[in-house]
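Peer 1: here's my sequence, what's the structure:
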Amino acid sequence: MCASTLHAATTPPFLALRQVTQQYPLPGTRFWHATRYQCVINNVTLSLNKGEHVGLVGASGAGKSTLLKILLGLETPDSGSVSCQGRAVVPASTAALRWYRQLVQYVPQDPASTLAPNKTVAQSIAEPLHFLGHGAASMSVLQRALDDVALPASLLHRRVATLSGGQAQRVAIARALALRPAFLIADEPVSGLDLPLREQITALFTQLAQQYDMGMLLVSHDISAVAALCQRVLVMHEGQIVEDRPRSALLSTPAHPHTRALLAAIPTLPDCYC
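Peer 2: Below you'll find the predicted structure:
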């Protein structure tokens, strides 16, 4: 075996879930120890590589949100493991997970709503830097963060409450990127946006991922949203990954009925995606 092949075989993926299962008690079943459970994540094994752009799609209730919590180290699975570059990711304090938060950042659904309206843009971007031990953020770092998302430095002293919806969306993304993460996880990044803003945010993610060689996991119920950004698409259904294929193959020859249903829900699919 040559050296390059051996390296590929022994180097762990950037992010990995191994045989992860999570179940929750069903409401109203905690009586006389007869608790019944619903399996939300069912034996999921998944690897995400450095610099890879992956989409995770599925209908509401498929298990995407629970999988995200486990992947972000916010929830401990009933069984299985999560690792980053071979190191275990276990829910813990901010200090204990500082190494992981530095490498993996999260952009939640409706990220603008996570910004405190009374804070300035500068304070909002500097907050995670402070929590993760970077000290006071310099003006150059803050300006660079806004430059990354095509916003002028003059916004740094504006209150978040005075921003437009599109500006607030970009500030929230700038806050995650200020740490220069190796991997970005975004939950429904364009859900609820009008078409022009949706296209702007899609183009922004594409540009930033290429500029910083950053891996991405984009989670959505809309398969067309991730098809515009990702080369690999995972389809989740009833707590399991039922398809894991290159984008072009999955869109042209979907193998699972749930994938076909998701594709059928799209009015038109641009030819350039296939």
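Peer 1: going forward, measure contacts between C-alpha atoms and count neighbours the same way
Peer 2: Noted.
Peer 1: got a list of what the residue nearest in space to the middle of the chain touches?
Peer 2: By Cα atoms, centre = their mean, the mean C-alpha position of the chain lies nearest to residue 185, the distance being 1.9 Å. The contact partners of residue 185, by Cα atoms under 8 Å, 6 or more residues apart in numbering, come to 104, 105, 106, 107, 216, 217, 218, 219.
Peer 1: if we use 7 Å, what do you get?
Peer 2: Contacts of residue 185 were listed using Cα atoms under 7 Å, 6 or more residues apart in numbering, and they are 105, 106, 107, 216, 217, 218.
Peer 1: now, among those residues, which is nearest to residue 21?
Peer 2: Nearest to residue 21 out of those is residue 217 (Cα to Cα; 19.8 Å).
Peer 1: relative to residue 158, how far out is that closest one?
Peer 2: 31 Å (Cα to Cα, to the nearest Å).
Peer 1: between the two, which one's more packed in?
Peer 2: residue 217 (24 against 15; other Cα atoms under 10 Å).
Peer 1: and the more buried one, that's in a strand?
Peer 2: Yes - assignment of residue 217 by DSSP: H, G, I helix; E, B strand; the rest coil places it within a strand.
Peer 1: quick check, it in contact with residue 184.
Peer 2: Yes - judged on Cα atoms under 7 Å, residue 217 makes contact with residue 184 at a distance of 6.4 Å.
Peer 1: the structure of the following sequence is requested for comparison with the preceding one:
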Amino acid sequence: DLAVTAQIADRVAVMEKGRIVEQNTTRTLFETRKHAYTRALFAASTHQPSREARVEDTPLLSVTKAVRDYRLPRRTVFGKTPLFRAVNEVSFDIRRGESLGLVGESGCGKSTLTRAILGLEPLQGGRITLNGDDISTGMTPDLRAKMQVVFQDPYGSFNPRHTVARIIAEPFHLMGRPVDAEDQIARALTEVGLTPDDMRKYPHEFSGGQRQRIAIARALITRPELILLDEAVSALDVRVRAQVLDLLADLQASHDLSYLFVSHDLSVVRRITDRVMVMKSGQIVESGETEAVFQNPNHTYTQTLIAAAPAIPEDWTHGAQDAG
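Peer 2: Sure thing, here's the model as predicted:
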């Protein structure tokens, strides 16, 4: 994380393939970037995926006054059971072809809301609809196939004993294994930049970025309309992250996908989403067009969140020539 490094380090060493290729005081290195690999790292850290504006007005997913409560331990034997409200009357739509960001600090309710959308958490109030069908009380296999998820740690969501083919085929249990399953797996691997031969390998044979591509292939296999990306690039280094963001943008255009991009990384959300929602204490405190929210945040919490995000000082980058 170059922005964090800029704020806390006195000196910086850049390593490539086991060698230190450049080192200097932090400010000097950030200003000069003499080695090509250093310049490539900086270019990747600010990479802007090329995205087509193909957002429709029709809502794909609608969340209306969603409420999720958790019971807390009683303080006295005969006292009332206290409740913790993790999601407090949240409402929003995701339109077809749209990328919607959801940001907020840890414990704000992002993950609970995500699990509720996936049907993994019951609601105590409100409703969630997908294509107009109420999914807040359960989903049919056909509806589940229309919504998939990509997690932060692909290795943790894979069974290490299973081949890539078996991992990618897991969602087929929602709709029955098709007769051309192997062809579909090969196509999914090709779509994410891997090869059909990779289906016979195991997760440990791949890098972190490649494993995330496998996770994306698994999400694509049912031909969903909505993919929830839960911190999907936060564990990747800057160059691989830029490549995965490009891949997601390409897949959105070619498959008419909608994304809910859940992240604490504001810089990534700013580059990959059309609109953004800011969540605090279980509520959406601000939402709007992404660039408008970042340029002119109205809520004090949004202002604090943006101000707290690490950033490279602007005068450290003047005159530096990034790699293309």
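Peer 1: what about the counterpart of residue 189 of structure 2 in structure 1, helix or strand, and which?
Peer 2: Aligning on TM-score structural alignment places residue 189 of structure 2 opposite residue 146 in structure 1. Using DSSP states H and E, residue 146 of structure 1 sits in helix 139-148.
Peer 1: other residues contacting that helix?
Peer 2: 122, 125, 152, 153, 174, 177, 178.
Peer 1: looking at those, which is nearest residue 256 of structure 1?
Peer 2: Nearest to residue 256 of structure 1 out of the contacts of helix 139-148 of structure 1 is residue 177 (Cα to Cα; 35.2 Å).
Peer 1: now the strands: where do they sit in structure 2?
Peer 2: For structure 2, applying DSSP state E gives strands covering 11-16, 19-25, 59-71, 83-95, 99-103, 125-130, 133-134, 147-150, 226-230, 258-262, 275-280, 283-289.
Peer 1: please produce JSON lines containing these, extended by distance to residue 210 of structure 2.
Peer 2: What follows is the strands of structure 2, written out as JSON lines (distance: least, Cα to Cα, whole Å):
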{"stretch": "strand 11-16", "distance to residue 210 of structure 2": "19"}
{"stretch": "strand 19-25", "distance to residue 210 of structure 2": "23"}
{"stretch": "strand 59-71", "distance to residue 210 of structure 2": "29"}
{"stretch": "strand 83-95", "distance to residue 210 of structure 2": "28"}
{"stretch": "strand 99-103", "distance to residue 210 of structure 2": "23"}
{"stretch": "strand 125-130", "distance to residue 210 of structure 2": "30"}
{"stretch": "strand 133-134", "distance to residue 210 of structure 2": "35"}
{"stretch": "strand 147-150", "distance to residue 210 of structure 2": "13"}
{"stretch": "strand 226-230", "distance to residue 210 of structure 2": "16"}
{"stretch": "strand 258-262", "distance to residue 210 of structure 2": "20"}
{"stretch": "strand 275-280", "distance to residue 210 of structure 2": "28"}
{"stretch": "strand 283-289", "distance to residue 210 of structure 2": "32"}
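Peer 1: of these, which is nearest residue 43 of structure 2?
Peer 2: In terms of Cα to Cα, the element of the strands of structure 2 nearest to residue 43 of structure 2 is strand 11-16, at 14.4 Å.
Peer 1: if you line the two up, which stretch of structure 1 does that closest one fall on?
Peer 2: Going by TM-score structural alignment: strand 11-16 of structure 2 matches no residues.
Peer 1: in that strand, what's buried?
Peer 2: Neighbour-count burial for strand 11-16 of structure 2, counted by 16 or more other Cα atoms under 10 Å, picks out 12, 14.
Peer 1: quick one, that strand and strand 19-25 angle?
Peer 2: 160 degrees (axes from the mean of the first three to the mean of the last three Cα atoms, to 10 degrees).
Peer 1: now for strand 11-16 of structure 2, which elements pack on it?
Peer 2: Under the contact criterion of 3 or more Cα pairs under 7 Å, 6 or more residues apart in numbering; DSSP states H and E, strand 11-16 of structure 2 touches strand 19-25.
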